[in-house]
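Enquirer: Below is the sequence, then the predicted model.
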Amino acid sequence: MSTPFSSPSMMEAAIGGDADAILALLKMSQPDIRRYARRTCRTTSDVEDAVQETLWIVYRRIGRLRRAGAFSLWLFQIVHRTCLRLAKQHIGLPDDVSSLENDMQLSKRPESELRIDIAAAIQSLPSHYRQVLILRDVDEMTISEIAQSLELTRETLKARLHRGRALVREYMMR
């Protein structure tokens, strides 16, 4: 997902607290939020809840974002964590939402530095995790397409994808 504004000044205005810019940002971001929530959440009702909660978090915390270029990463992390929290609620696990501070730390880093760190994190993965992660998250292939092309079961593929993403997160939080 790219920054939803073609003009950096519009994003800066939203970060600065301009109510019209924030509303425009929320409106323009909603389709991306919904698309990512559909990929990440377990149920349709979780998708709807995740979209609403993400919009609310963005509305309340956009002023804390230090760099407009970090918006997309920050947004994806909010959606991802919201979907995880909702999934945990279904199976009765306690919520752990304290990791939003880590999101804010990442959002303050220069985009070029983040790109280098993400590339290094992916490069550090064992090849079987790296291959699956790139096919799914970069090439945006479906789980079925990847499983068929690599001749893996869906369960094996999902386990590798989950572990690869976890390793990238660990690397980024160092």
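Expert: Good, I have the coordinates. Numbering: from 1, shown residues only.

Enquirer: Could you use CA atoms for every contact and neighbour count after this?
Expert: Fine.

Enquirer: Can you report how many residues lie near residue 163?
Expert: Residues contacting residue 163 under the criterion other CA atoms under 10 Å number 15.

Enquirer: do you know how far it is from residue 125?
Expert: 10 Å (CA to CA, to the nearest Å).

Enquirer: is it true that residue 129 touches residue 163?
Expert: Yes: taking contacts as CA atoms under 8 Å, residue 129 lies within contact range of residue 163: 7.3 Å.

Enquirer: quick one: common contacting residues for these two?
Expert: Taking CA atoms under 8 Å, 6 or more residues apart in numbering as the criterion, residue 129 and residue 163 do not both touch any residue.

Enquirer: okay, pairing it with this:
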Amino acid sequence: MDLLEAKIVTRAQKGDRIAFAELVELYKDKLYNLSYRMLGNPHDAEEMTQEAFLKAYANLKKYDSRHKFSTWIYRIATNCCIDRLRKKKADYSLDAPLDSDDGGDMYSVLSSGDSPEFHVIAREQRFELQSAIEQLPPSYRAVVILKYIEDLSMQEIADILALPVSTVKTRLHRGREALRTYMIQ
């Protein structure tokens, strides 16, 4: 954790609401993206992002500054999403259109020089990948998203999920295998 972030966290732990608002500003997009990847629904992603920040705020005094704040807040958000997935069956349709006007969903940014066919194929591939990710069990989904979308190290993922690195590696391998199966079908 960098020095500035550490100071903001310390201020927030002392009850400074402006400092906590700064933390929200720093992490809101990251937590929303994580939640969206986990849940596949923008409304649920917003809800889980808010819930994660509420839980973080309520438990801020329990945060141990020996660990990275990002690890702690990612763990809270991931657990919120996993709890939501356990409580709720999927309520989406694979035939439903994507939410944005251009069909994009933040997996990648396409350059304007690409052909229209390339855009259509890339959009379909992103949609297929998101659909496949949504089919993964929550434990595999979390690891796959944290590794390949959030680009975290195995150790960071292990810290976030409170698992041994070997378990993270196993879940990542099984998650990739399951994705491969879903994508071939």
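Expert: Okay, I see it. All values reported here derive from a predicted model rather than from experimental measurement.

Enquirer: for the first structure, which residue is closest to the average position?
Expert: The centroid of the first structure falls nearest to residue 76 when counting by CA atoms, centre = their mean (2.3 Å).

Enquirer: ok, and the closest non-adjacent residue to the aligned partner of that residue in the second structure?
Expert: Matched to the second structure by TM-score structural alignment, residue 76 of the first structure sits across from residue 74. Spatially, and ignoring its direct neighbours in sequence, residue 74 of the second structure is nearest to residue 160 (6.2 Å; CA to CA, 6 or more residues apart in numbering).

Enquirer: on that earlier part again, name the residues of the helix or strand encompassing the residue nearest to the centre of the first structure that are buried.
Expert: Using DSSP states H and E, residue 76 of the first structure sits in helix 71-91. For helix 71-91 of the first structure, a neighbour-count test (16 or more other CA atoms under 10 Å) marks 71-87 as buried.

Enquirer: likewise stretch 8-25 of the second structure?
Expert: Within stretch 8-25 of the second structure, the residues that count as buried by 16+ other CA under 10 Å are 8, 9, 10, 12, 13, 19, 20, 23, 24.

Enquirer: ok, and what's touching it?
Expert: Here stretch 8-25 of the second structure makes contact (CA under 8 Å, 6+ apart) with 53, 57, 60, 61, 69.

Enquirer: Pull out the buried members of those residues.
Expert: 53, 57, 60, 69.

Enquirer: Contacts only, for the equivalent of the third one over in the first structure.
Expert: Pointing back at residue 60 of the second structure there. In the first structure, the residue matched to residue 60 of the second structure (TM-score structural alignment) is residue 62. Applying CA under 8 Å, 6+ apart, we find residue 62 of the first structure in contact with 14, 15, 17, 22.

Enquirer: For residue 54 of the first structure, grab the count of nearby residues.
Expert: Residue 54 of the first structure has 26 nearby residues by other CA under 10 Å.

Enquirer: right, and it touches residue 82 too?
Expert: Yes: between residue 54 of the first structure and residue 82 there is a contact under CA under 8 Å: 7.3 Å.

Enquirer: so residue 21 of the second structure is in which element?
Expert: According to DSSP H and E, residue 21 of the second structure maps onto helix 17-39.

Enquirer: how far apart are the helix or strand following that helix and its match in the first structure?
Expert: Next along the chain after helix 17-39 of the second structure, taking DSSP H and E as the criterion, comes helix 42-58. Compared with the first structure after fitting, helix 42-58 of the second structure has a mean deviation of 1.3 Å; criterion: mean CA distance after the TM-score superposition for the first structure.

Enquirer: Any idea how far helix 42-58 of the second structure is from the middle of the chain?
Expert: 12 Å (CA atoms, centre = their mean, to the nearest Å).

Enquirer: Pull out the buried residues from that helix.
Expert: By 16+ other CA under 10 Å, the buried positions in helix 42-58 of the second structure come out as 44, 45, 46, 48, 49, 50, 51, 52, 53, 56, 57.

Enquirer: For the helix or strand that contains residue 126 of the second structure, grab the matching residue range in the first structure.
Expert: Assigned by DSSP H and E, residue 126 of the second structure falls within helix 116-135. On the first structure, no counterpart of helix 116-135 of the second structure exists by TM-score structural alignment.

Enquirer: List which of the contacts of residue 62 of the first structure are still in contact in the second structure.
Expert: Compared against the second structure with both residues aligned by TM-score structural alignment, their matches' CA atoms under 8 Å, these retain 14, 15.

Enquirer: Nearest to residue 172 of the first structure among the contacts of residue 62 of the first structure?
Expert: Distance ranking of the contacts of residue 62 of the first structure against residue 172 of the first structure, using CA to CA, places residue 15 first at 24.2 Å.

Enquirer: Now which residue in the second structure aligns to the closest one?
Expert: That one, residue 15 of the first structure, aligns with residue 13 by TM-score structural alignment.

Enquirer: and the gap between that match and residue 29 of the second structure?
Expert: Per CA to CA, residue 13 of the second structure is found 22 Å from residue 29 of the second structure.
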